[in-house]
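> starting from these lines, generate the structure:
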Amino acid sequence: MAFFIDIIKGIFMGVANVIPGVSGGTMAVSLGIYDKFISSITGFFKDWKKSCKVLLPIVIGIGIGVIGFTYLIEYLLSQHTFVTCMTFVGLILGGLPMLYNDMRKKMVEKNKKLGIGNLIAFLLMFALVVGLPLLGVGSETSNVLEGTPLNMIILFFVGLIAAATMVIPGVSGSLVLMILGYYYGIINTIKNFLDSLKVLDINSLISGILVLAPFGIGILIGIGIIAKLIEYLFSKHSVMTYSAIFGLVLASPIAIFYNTGLYKHLGEVTFLRLIVGIILCVVGAGVTYYLGQKEV
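Just a heads-up that it's a prediction; the model follows:
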């Protein structure tokens, strides 16, 4: 049962990573699997069997979420922006009680109290997430990226940067891709690869692999590097790290509303959409809270 619950949690993480402004790391925190996800990555070579047992269902879920939602993302954000955003706001905020309880436990364990340093860490991370979308979106690349040698090198480093941000709670990897100008190129390349797989178009599949392979390798290396850093921070500066994560998580709804352009059209939201959005927000929070309590 725990295996399938972790797959569901992984699906939420995968979906979150596809939506610009939504953080897969935040979703992992809200779902209560962040610590074990990070520790399984950093401890992979020490006990690969244990790490695989933890990572397998999560990775399967992430794959399902990314692939499945790749086809829906443009439609949902263009036709149902408000209710989609509200659902993810609920999913994110539903994990706050558990995050708070975890921080309180660490405070008791380390005999620490919240001070000015914790407030500064909170405000800095809050400002980071709110300010990141203000950097603007880079000019997009072609609809489907080509697997040229130069593109392969660039995509490796793009994957490296995006992966690092995907793991950090509150920071959206897809938003970073958008700022770098590669979001739609990657999304469309994934869709083109899946379409080619259906009809076994070998040439298109090879072209897709030449693009997605270096990007994927960059993601794996980036996750490994940042996971080591986060593990160190939790080990040596746990309460300060929790304070920073609170800032990242609480700022996420603002980033979501800004990056989707929803803030410009809030006055146009109909009463029905408002009610549906609020209901889905509450349901999303309940789902996250329930799944978080199922963490074992």
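
> could you use CA atoms for every contact and neighbour count after this?
OK.

> which other residues reach whichever helix or strand I120 is part of?
Taking DSSP states H and E as the definition, I120 sits inside helix 116-131. Contact partners of helix 116-131, identified using CA atoms under 8 Å, 6 or more residues apart in numbering, comprise 170-171, 239-241, 243-252, 254-255.

> buried residues in it?
The neighbour-count check on helix 116-131 (16 or more other CA atoms under 10 Å) flags N118, A121, F122, L123, M125, F126, L128, V129, V130 as buried.

> rewinding a little: so which of the contacts of helix 116-131 are in helices?
Those of these mapping onto helices are 239-241, 243-252, 254-255, per DSSP state H.

> can you name the next helix or strand after the helix holding I120?
Next helix or strand after helix 116-131 toward the C-terminus (DSSP H and E): helix 149-167.

> this one next, for a side-by-side:
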Amino acid sequence: MGIADAIPGVSGGTIAFISGIYEELVGSIRRITPAALLLLFQQGPKAFWQHINGTFLVVLLSGVLISLASAARLAIYLLEQYPTLLWAFFFGLIVSSALWMAGKVNLWNLRLMLCLWFGSLFSYLVTVVSPVEIQISNWVVFLAGSVAICAMILPGISGSFILLLLGLYAPIMGAIKALDLQILLLFLAGCATGLLSFSHLLGWMFKHHHDLTLALLIGIMLGSLNKIWPWKYTTDYRINSHGDLVPLMQDNVLPSDYLALTGQEPYLWAALALMLLGGGAVYMLERYGSRSN
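Sure, this is the predicted structure:
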């Protein structure tokens, strides 16, 4: 989840879903309430820890943080040096995830199909929004954390991509690498606030409208494929706050047109192999998650 959350366009929530821990994650976060704190004072730390599923949350959060501080650097390097191949892997992973999730819906009907379409449209529109530049302040970092964490636990919507749209991806990733505690603590406080609020909504949706929620999440994942298509041609650039030239507008193109438009090797067969590898990773994660459950 940490590696996925570090890459704009890929959601850690997708990894949680296909590994079989998503609903447990949302349910565990929902239990962190004032009532849980009251339990801490009345019955002691052990009862509180068991109530919030503390071991599960600590182990998961430790993995995410360790990954962000270590393996995510490799993912960012690959994104800069071999974007086509990295996007191809995640493209296969998300397509396979969406198909796997569709099999979890009990019975498809018109209402579920409309929910799927709405989720796809919403996610697609998010991917075509142009990035903006926002002046960094304490409140901006806090609010960015609140919004990004909600995206991070939604399969298909990347918290990193939301940060990219807000113009805060580079500052936040830079703060992680440099261990800038002021920015990191503000960002984490925003994440905690957003996560505790949003988890209650997700938990209620799964409890009362399980199949509708699944259809919506599948749609969100499918709409995000517009962002993850491996072969892109940049049509416009912008200069960021550091004076660097970065892509502003990109069109998805066919592999056969990619070489002619960009002058770069499309790595077609390698990309197709990595798509299959991504799909295989979903199958392995699903089998491992089912066996663990």
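
> related to what we said a few turns ago, okay, the buried residues of helix 116-131 of structure 1 in CSV with distance to L77 of structure 1 next?
Converted to CSV, the buried residues of helix 116-131 of structure 1 look like this (distance: CA to CA, whole Å):
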residue, distance to L77 of structure 1
N118, 35
A121, 32
F122, 29
L123, 29
M125, 26
F126, 24
L128, 24
V129, 20
V130, 20
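
> show me where the stretch 151-293 of structure 2 has helices.
Applying DSSP state H, counting those that start in this stretch to the stretch 151-293 of structure 2 gives helices spanning 159-165, 169-178, 181-208, 210-223, 225-228, 255-262, 268-292.

> so which elements touch the last one?
Applying 3 or more CA pairs under 8 Å, 6 or more residues apart in numbering; DSSP states H and E, one finds that helix 268-292 of structure 2 contacts helix 12-18, helix 83-102.

> cool, the first one as well?
Under the contact criterion of 3+ CA pairs under 8 Å, 6+ apart, the helices and strands touching helix 159-165 of structure 2 comprise helix 138-152, helix 169-178.

> that one aligns to what range in structure 1?
Matched against structure 1 by TM-score structural alignment, helix 159-165 of structure 2 falls on residues 173-179.

> need the helices of the stretch 151-293 of structure 2 in a markdown table with mean neighbour count and distance to F41 of structure 2, can you?
What follows is the helices of the stretch 151-293 of structure 2, written out as a markdown table (neighbours: other CA atoms under 10 Å; distance: least, CA to CA, whole Å):
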| stretch | mean neighbour count | distance to F41 of structure 2 |
| --- | --- | --- |
| helix 159-165 | 25 | 35 |
| helix 169-178 | 16 | 34 |
| helix 181-208 | 17 | 20 |
| helix 210-223 | 24 | 34 |
| helix 225-228 | 22 | 47 |
| helix 255-262 | 14 | 61 |
| helix 268-292 | 17 | 33 |
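
> right, and those - which one's nearest I21 of structure 2?
helix 268-292 (7.5 Å; CA to CA).

> let me see the contact set for the equivalent of V147 of structure 2 over in structure 1.
Per TM-score structural alignment, the equivalent position to V147 of structure 2 in structure 1 is I161. I161 of structure 1 makes contacts with G218, I219, G222, as judged by CA under 8 Å, 6+ apart.

> before we move on, back to that, the match of helix 159-165 of structure 2 vs structure 2 - mean distance after superposition?
On superposition with structure 2, the mean distance recorded for stretch 173-179 of structure 1 (mean CA distance after the TM-score superposition for structure 1) is 0.8 Å.

> what's the offset of that stretch from the middle of its chain?
11 Å (CA atoms, centre = their mean, to the nearest Å).

> likewise stretch 52-69 of structure 1?
Distance, centroid of stretch 52-69 of structure 1 to centroid of chain: 13 Å (CA atoms, centre = their mean).

> repeat for stretch 195-213 of structure 2
17 Å.

> which part of structure 1 matches that stretch?
Taking TM-score structural alignment, stretch 195-213 of structure 2 hits residues 223-241 over in structure 1.

> got the contact list for that stretch?
Here stretch 223-241 of structure 1 has contacts from 38-39, 41-42, 103, 106-107, 112, 117-118, 121, 160, 163-164, 166-168, using CA under 8 Å, 6+ apart.

> out of these, which are buried?
Buried, going by 16+ other CA under 10 Å: 38-39, 41-42, 103, 106-107, 118, 121, 160, 163-164, 166-168, out of the contacts of stretch 223-241 of structure 1.

> looking at the residues you listed, spot the one nearest T141 of structure 1.
Nearest to T141 of structure 1 among those, with distances taken as CA to CA, is L160, at 18.0 Å.

> I'd say that closest one and I219 touch.
Yes. Contact criterion CA atoms under 8 Å: L160 of structure 1 and I219 qualify, at 5.0 Å.
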